[in-house]
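>>> Structure of the sequence below:
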Amino acid sequence: MNSKRLPSSPCPHRAKFNSRFLRALARINKDKPTSSSYQEICKRNWRIKIADDASMASAIGSRRVWSRVMLWKLRSRTSYRALIRSRAIGLKRKKQKVELSHADQLRQLVPGGEAMDFSNLLEEASHHIKCLTAQVQVMRSIADFYST
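Coordinates of the predicted model:
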């Protein structure tokens, strides 16, 4: 057995994310792909992305708007995917480009940001960025752990 350990973090959210994400990866690894086709690889990547998002949002809990919205989207992702597809089709039909303000662009990036006023949007965006940074650090440490 490997005696190496993943570096632990003093941040409780990061520790929760670590354990939940590693459990989700273990579940994904139990289902070994039957082939190495492009579709299988894409499906596996999608499952890892969903596990990553779900782990971070559930580690944060319902304290933040973006995590509540992300958990809701993950719970109802079949209807959410249909909604995204219909929006994408509608966007392709539009020929004209609409110029968005910086605040509107930020609202599109932060889950649940469409209904927030600007000050709450900035607060949620900064927290979301911190959590995304933690996700990147965890995934880097996992990659470093398995690459050596």
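>>> only C-alpha atoms for contact and neighbour calcs from this point on.
OK.
>>> Make sure residue 114 is actually in contact with residue 120.
No: Residue 114 lies out of contact with residue 120 (C-alpha atoms under 8 Å); the separation is 11.0 Å.
>>> The closest residue to residue 110 other than its chain neighbours: which element?
In space, and not counting its chain neighbours, residue 110 is closest to residue 125: 6.0 Å by C-alpha to C-alpha, 6 or more residues apart in numbering. Counting by DSSP states H and E, the secondary-structure element that holds residue 125 is helix 118-147.
>>> To check against the first, give me the structure of this:
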Amino acid sequence: MTSKSSPSSPCPVDKAKFTRIFLRALARINKDRLTSSSHQEIHKRSRRIKIAADASMASAIGSKRAWSRIMLWKLRSRIRYRALIRSRVISLERKRSVDIGNKKKKELSRPDKLRQLVPGGETMDFCSLLDEASHYIKCLTTQVQVMRRIAHFYST
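Just a heads-up that it's a prediction; the model follows:
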């Protein structure tokens, strides 16, 4: 593995840069705030916040890592990505209806499960997958820490 950071080092992302980008995105989301508090509106808002957090983290990392490049590409081409997801959902629903009769489910191997979790992991070899997964996990941990600090700051 050719990682530029040691496994125990924190995410090599500038926390201030991530925070700045994320707070700008939250301000845009708050500007569009609706007065309705229906379940659907709350779900849409939480989804927008999640996308903003992911986009902020990927932007703060830049194109240094494969997972951030893939995530940025997906976010930039969301319309195509949404169409792809819809087609996958439709094909999965068709597959499930066929699988109900078969009763045998194919178990995924651990690397295949990991490939599903890491953005862009589907095309990586195992060593690259482990390297990207460890970096992605460190960055997600940093993201959670920053978001907790923001929530704590605004709640007090």
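>>> Please state their TM-score.
Laid over one another, the chains give 0.88 as their TM-score (TM-score structural alignment, normalised by the length of the first structure), with 140 aligned residues with a C-alpha RMSD of 1.8 Å.
>>> ok, back up a step: quick check: buried residues in the helix holding residue 125 of the first structure?
For helix 118-147 of the first structure, burial by neighbour count (16 or more other C-alpha atoms under 10 Å) applies to 121-122, 124-125, 128, 131, 134-135, 138-139, 141-142.
>>> Now the residue nearest in space to the middle of the first structure. Nearest residue, chain neighbours left out?
Nearest to the geometric centre of the first structure sits residue 53, at 2.9 Å (C-alpha atoms, centre = their mean). Distances taken as C-alpha to C-alpha, 6+ apart put residue 70 closest to residue 53 of the first structure, at 7.5 Å, once the chain neighbours are dropped.
>>> dump the residue contacts of that neighbour.
Shown in contact with residue 70 of the first structure (C-alpha atoms under 8 Å, 6 or more residues apart in numbering): 53-54, 57, 111.
>>> what's the answer for residue 16 of the first structure, then?
Applying C-alpha under 8 Å, 6+ apart, we find residue 16 of the first structure in contact with residue 59.
>>> Let me know the helix or strand that it is in.
Assigned by DSSP H and E, residue 16 of the first structure belongs to helix 12-30.
>>> That helix: how far from the chain's middle?
Relative to its chain's centre, helix 12-30 of the first structure lies at 13 Å (C-alpha atoms, centre = their mean, to the nearest Å).
>>> Report the mean distance between that helix and its aligned residues in the second structure.
Helix 12-30 of the first structure: mean distance to aligned residues in the second structure after superposition is 1.2 Å, counting by mean C-alpha distance after the TM-score superposition for the first structure.
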